[in-house]
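> Build me a model from this:
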Amino acid sequence: MEWRRIAARTAGRARYAAGQGLRSAWYTAQMQAARARAEGFNRPGEPAFQPSRGRPDMAELRRAYFELFLQDRANIEAGLYPEPRELRLAGLPGALKAARAFQQDVKAVDERRLARDGKALQRDIQAGGDFLQRNANRYPDYYLQNFHYQTGGWFTDESAELYDTQVEALFSGTADAMRRAALAEISRALQGRDQRRQSLLDVACGNGRFLEKVLEVWPRLNVTGLDLSPSYTEAARARLARWRQADVIQEMAEAMPVENESFDMAVSIYLFHELPPRVRPLVLSEIFRVLKPGGLFILADSLQFSDRPPLDGLLEYFPHGFHEPYYKDYLAWDLDGALTQAGFVKECGTLAFLTKVTAWRKTHL
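This next block holds a predicted model:
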């Protein structure tokens, strides 16, 4: 009956609001604790940040924050993906362990941030004797940095374990919700299709968190993750081990060991802002190559200048407060022009808080 549907929808919205509110509060508290331990940003001795695009409009930031969750809930009610159920007692010990490790690493991260030192990893390699020195020629120079000033860069198991907590804390518990905007595009692409006959490539899959969410929704979808980090790919393999059709490859995105026209879909989550300008078109060319004619590429990455003009000042600050050596260039990069030049045709785009998700079709040849 109609009243039952209304009651169920109302209960679902209340449950969702409570869960996401608690989740955001948890990660916001972790970031506030980290900032307190670091004694705040722009403190004496730190190079001052002089914005050229004005201070961010905090009212607009709050508006975008709430819009994210409203859209996420609308996607759930539209049947694009199920409601997240991450707040479980079974996961509490792991969450507490991750929170402690995050706080313990704050001092080292803050020291690099104050010194504007993103090259600690390269010095460790030059010091000699470890795995990285023996294998450093496998990795391009731009990759051998402490992105976000994180300990170990992309090359330690501890970094792979900490990453999810670091990102969620940075974005006040919204990272997974922002990623689900990309999940919605996958859902639309798969409607009416047999998931067992569809294949998806996650370019720069990291520790496999997004692919895990994909497979929880479509457990028979054929997925492949590709990432250059040895520690993150190992973590991704462990995370996806229960799905026999899931594969993880350790290799560069600009030189994928993948056959031509072998995937129906490709997705990239927060990769392109960490690539040098000269590498971005190489990666786009590779993605175009491995997609089947008519295949779909879903790109989720940071907002750029003018996507939400009142927040341009916030975007401008980010590479100052965190080690993002290519982010400033990315903010003004002609994303649409680059994708069009690579041969893609834009289908749609949406903003999800501080993330922009666009979907692109490989033209039939």
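> switch to C-alpha atoms for all contacts and neighbour counts from now on
Noted.
> Now for this structure: which helix has the highest residue count?
For the chain, the longest helix by residue count, based on DSSP state H, is helix 2-37.
> Give the buried residues for it.
Under the neighbour-count criterion of 16 or more other C-alpha atoms under 10 Å, helix 2-37 has 12-13, 16, 19-20, 23-24, 26-28, 30-31, 34 buried.
> got the residues you listed as TSV, with distance to residue 330 columns?
Converted to TSV, the buried residues of helix 2-37 look like this (distance: C-alpha to C-alpha, whole Å):
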residue	distance to residue 330
12	38
13	36
16	34
19	34
20	30
23	30
24	27
26	30
27	27
28	27
30	28
31	25
34	27
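> what about residue 364, neighbour count?
10 (other C-alpha atoms under 10 Å).
> so what's it up against?
293, 294 (C-alpha atoms under 8 Å, 6 or more residues apart in numbering).
> Is it correct that it falls within a helix?
No: assigned with DSSP: H, G, I helix; E, B strand; the rest coil, residue 364 falls outside any helix and is coil.
> residues in contact with the nearest residue in space to residue 133 that is not next to it in sequence?
Nearest residue to residue 133, sequence neighbours excluded (C-alpha to C-alpha, 6 or more residues apart in numbering): residue 125, at 5.0 Å. Neighbouring residues of residue 125 by C-alpha under 8 Å, 6+ apart: 132, 133, 136.
> Quick one: classify the residue lying closest to the last one once chain neighbours are set aside as helix, strand or coil.
Pointing back at residue 136 there. In this structure, residue 136 finds its nearest non-sequential neighbour in residue 125, 7.5 Å apart by C-alpha to C-alpha, 6+ apart. Put simply, residue 125 is helix when judged by three-state DSSP.
> one more, for comparison:
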Amino acid sequence: MPAAATIAAPNSGRAVLGGGVADPVVVTPDTETFEDAVFRHSKPGLLDRQNFKQHWSVDFWKDFSVPPSISDPSTPIPSRLQAILQTLTEAARNMGVFSSSKAAAYWGYHITRSSFFALQGIAGVLAARAASSVTGAESNEVGIRMESMIRAGLTGPIAEALAMYYQDFKNIEEDVYKLPWDMTTRGHRQWSPFWIARRSAQFVTEAAATLARRNGGKPDDVWLKSHMYPDYYLNTFHYQTDGWLSERSASVYEVSTETLFLGRQDAMQRQTLVPLRAFMAGRPRDGAGTRMLEVATGTGRFATFLKDNYPRMDVTLADLSPYYLQEARKNMRYWADMRAPGQALGGADGTGVSYLQAPAEAISQPDNSYDVVVCVYLFHELPPEVRRVAAAEMARVLRPGGLLVVTDSIQLGDRERLDANLARFGDFNEPYYASYISEDFGKLFKEAGLECDTKLLASSSKVLSSRKPLQQPKPAATQADTAQPQGSHSPQTAGEECAEEICVVPAS
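Below is the predicted model of the structure:
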């Protein structure tokens, strides 16, 4: 397959927070060994260009950076603080924060959201230190400490969050998907001080326990032993309490992960809707008549955004944990009560959703059952051999012409500036992460009988879509016999139209 075309980043700048100026990358020729060259060119992020059409976000995040005046520790403190203020001003202008009341509402909500999760994260760390009798006192002056924290934030999670919100709002402006339903729903529980306090208390307690285990380097054993679960699943990923097997784990999961990503996880997950929107072109806008399966749904958080955009889509949420499926059911009931009151959408509880307890590698559904299969943040927690079986299962249950969308962590080569530290996430009791970041998913999907479609990047996440061929490939000899006459053209498939539509560079 010829290399896919690379779509340029938006005109608003290669690096939103830097006013359009990316840090220089110095390349010294003829210095790498043959082995180094082979490794570098075999990185999944680079191999993806041979297999997937590139959404504009790929180059946007590949080149994302902040001004050297902020990141260089040799720059005097007053100059760095001035650069921070200037950068924030430029970011507000480039991102169109005040371009409309809709934009102002979006940015106000999400900046408040990130600020809340930042404070909550600090509270969790302080609680962990207090529990372990570690004060964390610093000898630096208060001003230096504050400047250091701000600079670290702008070169890390704060910068990532702002740029992610820029991408998210671009999609909303272009009617790829709606504004987040929790933002626009009056009376939503997230505005209740009591609900917030309860969730925050759960997080702080969990964070203290999680960080204590991580510092000790020894995760707890899962409390439940059962032959019904595969061995790899009986692991307390992230050092979290009870792994995936308790109500406590399920109830605190969303707030824990959003705190880890400073509030941008929802925006990253919503990028899964981009290839889906293109696939749905020509189908009923409310999703009627389309069947979708989400594998490893977790708490169903992403599914609420999906249903809010396609309320009449027939959705099946699958997970191996009954506790997480129970939490997903609660979330879907709440969405329906707030957004579709009185509507009979079918499925369990009238939400248009059914629930399935099954692992990704053994989906207990017939062949060709679904138009769409999505999977968010699962593959990095699967052993390599299980990834292949899971991909084959997802392909099996897809109908011919159907769409598979996989969203997961970035890999080596997606953002090469981060490659040196990318494997460190494996330190959070992620035993299969090191193999995941080197996995060639283009090859994996092809082996499962799928055709690669489009790639997006979204901060620390990536989205890969693939299609199930309308017809199974014929043997090579038969294909040669039935080749079309020279100069003729086969009709473009819906998937190819889909890929071309979503790769269009947005207006700046």
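> could you show me where the helices are in the stretch 51-200 of structure 2, in order?
Secondary structure of the stretch 51-200 of structure 2, counting by DSSP state H, counting those that start in this stretch: helices at 56-62, 68-71, 77-94, 101-131, 142-154, 157-173, 181-184, 193-216.
> Between those helices, which one is closest to residue 356 of structure 2.
The minimum distance between residue 356 of structure 2 and the helices of the stretch 51-200 of structure 2 falls on helix 181-184, with 25.0 Å, by C-alpha to C-alpha.
> Provide the aligned range in structure 1 for the longest strand anywhere in structure 2.
Longest strand of structure 2, by residue count under DSSP state E: strand 398-409. The aligned range for strand 398-409 of structure 2 in structure 1 is 291-302, by TM-score structural alignment.
> compared with structure 2, how much does that stretch deviate?
Its aligned residues in structure 2 lie a mean 0.4 Å from stretch 291-302 of structure 1 after superposition (mean C-alpha distance after the TM-score superposition for structure 1).
> picking that back up, could you say which of the helices of the stretch 51-200 of structure 2 is packed most deeply?
helix 56-62 (a mean of 23; mean count of other C-alpha atoms under 10 Å).
> From residue 68 of structure 1, how far out is the residue nearest to residue 133 of structure 1?
Going from residue 125 of structure 1 to residue 68 of structure 1 by C-alpha to C-alpha, to the nearest Å gives 41 Å.
> circling back to that earlier point, okay, the helices of the stretch 51-200 of structure 2 in TSV with distance to residue 49 of structure 2 next?
Conversion of these to TSV gives the following (distance: least, C-alpha to C-alpha, whole Å):
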stretch	distance to residue 49 of structure 2
helix 56-62	10
helix 68-71	29
helix 77-94	28
helix 101-131	32
helix 142-154	30
helix 157-173	21
helix 181-184	34
helix 193-216	36
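> among those helices, which is nearest residue 350 of structure 2?
The nearest among these, by C-alpha to C-alpha, is helix 181-184 at 18.8 Å.
> re the thing from before, distance from the longest helix of structure 1 to the middle of the chain?
Centroid displacement of helix 2-37 of structure 1 relative to its chain, using C-alpha atoms, centre = their mean, to the nearest Å, is 21 Å.
> list the helices and strands it packs on?
Applying 3 or more C-alpha pairs under 8 Å, 6 or more residues apart in numbering; DSSP states H and E, one finds that helix 2-37 of structure 1 contacts helix 92-115, helix 157-170.
> could you dump those to JSON lines with distance to residue 260 of structure 1?
What follows is the helices and strands packed on helix 2-37 of structure 1, written out as JSON lines (distance: least, C-alpha to C-alpha, whole Å):
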{"stretch": "helix 92-115", "distance to residue 260 of structure 1": "40"}
{"stretch": "helix 157-170", "distance to residue 260 of structure 1": "30"}
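> The ones you listed: which one's closest to residue 332 of structure 1?
Using C-alpha to C-alpha, the nearest of the helices and strands packed on helix 2-37 of structure 1 to residue 332 of structure 1 is helix 157-170, at 22.5 Å.
> ok, back up a step: nearest to residue 354 of structure 2, out of the helices of the stretch 51-200 of structure 2?
Comparing the helices of the stretch 51-200 of structure 2 by C-alpha to C-alpha, helix 181-184 comes nearest, at 21.1 Å.
> Other residues contacting the closest one?
109, 188, 190, 305, 308.
> Which member of these is positioned nearest residue 363 of structure 2?
Checking the contacts of helix 181-184 of structure 2 one by one against residue 363 of structure 2 (C-alpha to C-alpha), the nearest turns out to be residue 305, at 23.3 Å.
> Tell me how many other residues surround the aligned residue in structure 1 for the closest one.
Structural correspondence for residue 305 of structure 2 with respect to structure 1 (TM-score structural alignment): residue 213. Neighbour count of residue 213 of structure 1, defined by other C-alpha under 10 Å: 17.
> Just want to check the distance between residue 356 of structure 1 and residue 334 of structure 1.
14 Å.
> Check residue 108 of structure 1 too.
35 Å.
> burial count for residue 169 of structure 1?
24.
> My understanding was that it contacts residue 33; is that so?
No: contact status for residue 169 of structure 1 versus residue 33: not in contact, 10.1 Å apart, counting by C-alpha atoms under 8 Å.
> rewinding a little: could you check which of residue 356 and residue 334 of structure 1 has the larger neighbour count?
residue 356 (21 against 12).
> any idea whether that one is helix, strand or coil?
Classified using three-state DSSP, residue 356 of structure 1 is strand.
> And the nearest residue to residue 84 of structure 2 once chain neighbours are set aside, how far from residue 437 of structure 2?
Residue nearest to residue 84 of structure 2 in three dimensions, not counting chain neighbours: residue 70, with 6.5 Å by C-alpha to C-alpha, 6+ apart. Computed with C-alpha to C-alpha, the distance linking residue 70 of structure 2 and residue 437 of structure 2 is 29 Å.
> Same question for residue 172 of structure 2.
30 Å.
> Next: residue 390 of structure 2.
For residue 390 of structure 2, the distance to residue 437 of structure 2 equals 17 Å [C-alpha to C-alpha].
> related to what we said a few turns ago, how close does the match of residue 305 of structure 2 sit to residue 188 of structure 1?
16 Å.
> do residue 218 of structure 1 as well
Taking C-alpha to C-alpha, one finds residue 218 of structure 1 at 13 Å from residue 188 of structure 1.
> Residue 309 of structure 1 now?
In terms of C-alpha to C-alpha, residue 309 of structure 1 sits 29 Å off from residue 188 of structure 1.
> With residue 172 of structure 1 instead?
Taken as C-alpha to C-alpha, the span from residue 172 of structure 1 to residue 188 of structure 1 is 28 Å.
> So for the two, which sits in the more crowded spot?
Each of residue 172 of structure 1 and residue 188 has its neighbours counted (other C-alpha under 10 Å); residue 172 has more, 20 against 10.
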